[in-house]
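[1] only geometry, no sequence info:
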């Protein structure tokens, strides 16, 4: 049975320290900005403090919120703790500075550090009992960080009167794999260390929510992309299910083999091959420099590498089915028995085919029909190793016919974008939502986020949602693509309102959106946010399109069984 570490008995249930910066709990989404007198009171009170289960921390006061950054939620996973279950952070005496982010976890670029298991907290005040939004970042389980400016929780916390938490977890070879020679003598676990970190972070949030003005009994787990998948997996894991009240899964890359996960056999093989490369044993990999180990793992497992040694995990390499932390993939298990808000973007694939597409996943855009068919055949082989050119031709034909019937563009790049996004995101997200709704265990809501980006970017790409949920579309690194006009600010406000009210009451609502019914497959019950034209409402209730395209993946037996 998987377990989440417990806080030391002598610090568990520690009381919070009031700062004198409290301005009273706001009563709902879209609460007013802090008054000048409130800001003066904060400044006079000095830096805010809170007492966590490991010790006291000192944060910083901002515009309407208090921020605590770089707070350890687990011990550094270095030396003998590399490939070990997370341990509680060592307690400290005195007051720990929490005004600056810690480093991100080790990135494919070589940046970052293993000593990165830190959480960041934004709260309107350290008194009260607010809903808690705990956010799991994405990045294909190999990159990303809760420290990124995109995920600055200041605006979201102030807008929703909630406590917002982000955190880092182990990535790549350090976070996701499996080998019995790495069995932790204390927990018996030998796999999925990044997923274990996520579970430990949720436990930490529960144990420390009250210190930051949050309600430990009202934690909503939110995640995007790989983070959305992880959040869904944590909601099904007994060790964390008891800590989570609601789930917001955004553009989740629901896993399946061989495309989106290693088999257990392949995961063992990767560790054995790494040990051979460094002339050591599998446990001896704990002593290999992190940069060298990460680079070797990337070479052996890259999607399009001649040195690739395994057949599975072809596109993404996240948690491995291990019988403990991931007993089975989401589509192989019952639907979660908690309220779920499921979000997908209208053009998920534009993230991978647009001007700022990430590498190495994104190949060049097809210039003509021949290149399109070749790319689609290679893509289909992520999940169907023997996919023939004739199957790729049929896929392209289905998408072209559907696009013509629906008034969608039919250039090779447009079709390629739709195929990529539907196969890896829209299809599994919607089929998972339909299965949940039909199970009837708990309420579910489905949103299509459709606000378009600006040229030369196109569509509504995967991960567009995070910029609007956090209100960071306005940042210099995002504004050219996402904009910061009245429409963008309205969309951001509505999205934050919906998530915030869902976390508070279980029912998503916003003054800028119509009443949102529970999702009923086949009926117009989805909320479509954005994409309706300059003079149309920002949010409407409607039916989800592209059903013909989704049925193609059903008929193909792609990924997961139909709902």
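    Cool, the structure landed. Bear in mind that the values here come from a model prediction, so they are computed numbers and not experimental data.
[2] Every contact and neighbour count from this point should use C-alpha atoms.
    OK.
[3] what about the strands in this protein?
    Here the chain has its strands, by DSSP state E, at 49-51, 56-58, 60-61, 66-72, 95-97, 118-123, 130-136, 163-167, 214-224, 246-250, 340-345, 444-449, 526-529, 539-542.
[4] gap between the residue nearest the centre of the chain and residue 531?
    Centroid check for the chain by CA atoms, centre = their mean gives residue 227 as the closest residue, at 2.1 Å. To residue 531, residue 227 is 25 Å away according to CA to CA, to the nearest Å.
[5] before we move on, back to that, need the contact list for the residue nearest to the centre of the chain.
    135, 136, 137, 138, 139, 252 (CA atoms under 8 Å, 6 or more residues apart in numbering).
[6] 7 Å instead?
    Residue 227 makes contact with 136, 137, 138 under the criterion CA atoms under 7 Å, 6 or more residues apart in numbering.
[7] Can you get me a residue count around the first one?
    Other residues within reach of residue 136 by the criterion other CA atoms under 10 Å amount to 28.
[8] For it, give me its contacts.
    Listed by CA under 7 Å, 6+ apart, the contact partners of residue 136 are 166, 222, 223, 224, 227, 231.
[9] ok, and here's another one to check against it:
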């Protein structure tokens, strides 16, 4: 039987009235503007309040996503149609709320995508089931990504753009301000707001913890596979901005408009961005910047000094994060792993200890170098920084909980394991979405989805994760490092992958 779809009641916002769609027991409002269009003279400027409107705004269809390239995983593997993109109309929020009265915790999702991809209405982050089954209000948002959101333009455009760093982060803060001012009209509690995100979305949640303007707007934070150390200093960001501008000028030739970031077309900006990213690989050249204003300190330092002690944190990673970047590529030659290991551990003594650990953990034989490189990427980009974030939260007097997602997908002969992004459909409890079997297999453990979505919502409601399908979840503390292992049979383990962790902690 199909789910009945009708019109939602009209709801008031600070911009005017909106009408969405009722799908089953959930009201859905898509594409509500939280900021003015960042176009023309507003490109590379901080988000401004949108104009109000007369009458009732139709919010039954998603807005365009910010300009970006193709999404390999969703388009190439799952079979999702390419998303429509545009600078105009892209700074919007989406709301899913149960179609019954009440005042509920609010869960604000920040998408990932390496700070260069993603949007708020991806199929694996549909908030309807999470809202209905867990009785929460779910909000997702678009924010400026790539060069439009993270290029350090004060270096390029001068003093008049001094306040224009971290525009993607400023967009996220503006969206949280919209939640504070409007979410009560949708049945949400503005005094109970949890930000949660994965990958660059988890990194964004870390940056929000480090941003003074954001901290009053959020009350809990869930960081899934975050790169909290993926933040640039001003000198590095300025050098990358100059490099990007050089690429743009070289491509533009004699066309002055195409050579200027303020007037180049989105396609021209994306072409230059693609070349920049190709040069830097997994180093994330377009990322948040410790600019001294929006982000005064690296987030781990802000946690360590106690700035976020009042905000409970749930953070973790997947066991095989790095396999998303290695398992689908040609086999890695041993010298590629050697080079990555040397870059990560320049000291010969530490390098030798690290090599012994990765060789013991991943074994030998065909594919060993690929497996070792995947494990190295997992630890370097995700696990070790997340460990440091958890330690900093506790050192600063805050409360924290740790997890590791360990369920391995059987697709492609199991080479992906529990790769990067595989946890997302479990959190949103959308395992049965058409096309997801290509990523999750035919029989993913539905109980794990119930447990994860329920534990995430319990954390949003009470400030601690819990669910009837999980064992008791102890708080994180650095000596024993208790960690919830999220698998078909969840359990608590002390210091999982401890030998690998110790290599990075030296």
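    Cool, got the structure. Note that the structure is a prediction, hence the values are computed from the model and not measured.
[10] circling back: now which residue in structure 2 aligns to the residue nearest to the centre of structure 1?
    Using TM-score structural alignment, the partner of residue 227 of structure 1 in structure 2 is residue 201.
[11] distance of its match from residue 290 of structure 2?
    17 Å.
[12] Which one (most neighbours) among the contacts of residue 136 of structure 1?
    residue 231 (31 neighbours).
[13] Run a quick check on that one versus residue 220, I expect a contact.
    No - counting by CA atoms under 7 Å, residue 231 of structure 1 stays clear of residue 220, with 9.8 Å between them.
[14] As CSV, the strands of structure 1 with distance to residue 365 of structure 1 would be great.
    Shown next, in CSV, are those (distance: least, CA to CA, whole Å):
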stretch, distance to residue 365 of structure 1
strand 49-51, 51
strand 56-58, 49
strand 60-61, 45
strand 66-72, 39
strand 95-97, 47
strand 118-123, 38
strand 130-136, 30
strand 163-167, 34
strand 214-224, 25
strand 246-250, 26
strand 340-345, 20
strand 444-449, 24
strand 526-529, 28
strand 539-542, 32
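[15] Looking at the ones you listed, which is nearest to residue 364 of structure 1?
    For the strands of structure 1, the distance to residue 364 of structure 1 is smallest for strand 340-345, at 22.1 Å, taking CA to CA.
[16] Would you mind getting the average deviation of the closest one from structure 2?
    Aligned to structure 2 and superposed, strand 340-345 of structure 1 gives a mean residue distance of 1.0 Å (mean CA distance after the TM-score superposition for structure 1).
[17] Tell me how far that strand lies from the chain's centre.
    Taking CA atoms, centre = their mean, to the nearest Å, one finds strand 340-345 of structure 1 lying 12 Å from the centre of the chain it belongs to.
[18] Onto which residues of structure 2 does it map?
    Going by TM-score structural alignment: strand 340-345 of structure 1 matches residues 313-318.
[19] what do you get for stretch 494-502 of structure 1?
    Per the alignment by TM-score structural alignment, stretch 494-502 of structure 1 matches residues 451-459 in structure 2.
[20] can you pull out the helices in the stretch 151-300 of structure 2?
    Counting by DSSP state H, counting those that start in this stretch, the stretch 151-300 of structure 2 has helices at residues 153-157, 167-182, 200-210, 234-252, 256-259, 266-280, 299-304.
[21] Out of those, the one nearest residue 91 of structure 2 is which?
    Ranking those by proximity to residue 91 of structure 2 (CA to CA) places helix 167-182 first, at 7.7 Å.
[22] which residues are in contact with the closest one?
    Residues outside helix 167-182 of structure 2 that contact it (CA under 7 Å, 6+ apart) are 13-14, 34, 46-47, 143-145, 149-150, 190, 214, 217.
[23] same deal with stretch 169-176 of structure 1?
    By CA under 7 Å, 6+ apart, the surrounding residues in contact with stretch 169-176 of structure 1 are 83, 105, 117, 141-143, 191-194, 197-198, 294, 297, 318-320.
[24] Recalculate using a threshold of 8 Å.
    Residues from elsewhere that reach stretch 169-176 of structure 1 (CA under 8 Å, 6+ apart): 82-83, 105-107, 114, 116-117, 141-143, 145, 191-195, 197-198, 293-294, 297, 317-320.
[25] try stretch 243-256 of structure 2
    Stretch 243-256 of structure 2 is contacted from outside by 156, 258, 259, 260, 261, 268, 269, 272, 273, 275, 276, using CA under 8 Å, 6+ apart.
[26] Roughly how far does the residue mapped onto residue 56 of structure 1 from structure 2 sit from residue 33 of structure 2?
    In structure 2, residue 56 of structure 1 lines up with residue 17, judged by TM-score structural alignment. According to CA to CA, residue 17 of structure 2 and residue 33 of structure 2 sit 12 Å apart.
[27] Of these two, which one has the most company?
    Neighbour count, other CA under 10 Å: between residue 17 of structure 2 and residue 33, residue 33 has more, with 24 against 17.
[28] aligned partner of that one in structure 1?
    Residue 33 of structure 2 maps onto residue 72 in structure 1, with residues paired by TM-score structural alignment.
[29] That match: what's it in contact with?
    Residue 72 of structure 1 sits next to 89, 117, 118, 119 when contact means CA under 8 Å, 6+ apart.
[30] Would you check that the last one makes contact with residue 153?
    Read that as residue 119 of structure 1. No - Residue 119 of structure 1 is not in contact with residue 153 according to CA atoms under 8 Å; the separation is 11.8 Å.
[31] The nearest residue to residue 441 of structure 1 once chain neighbours are set aside: how many residues sit nearby?
    In space, residue 441 of structure 1 comes closest to residue 337 once its chain neighbours are excluded; the distance is 5.4 Å by CA to CA, 6 or more residues apart in numbering. Neighbour count of residue 337 of structure 1, defined by other CA under 10 Å: 17.
[32] Thank you, goodbye.
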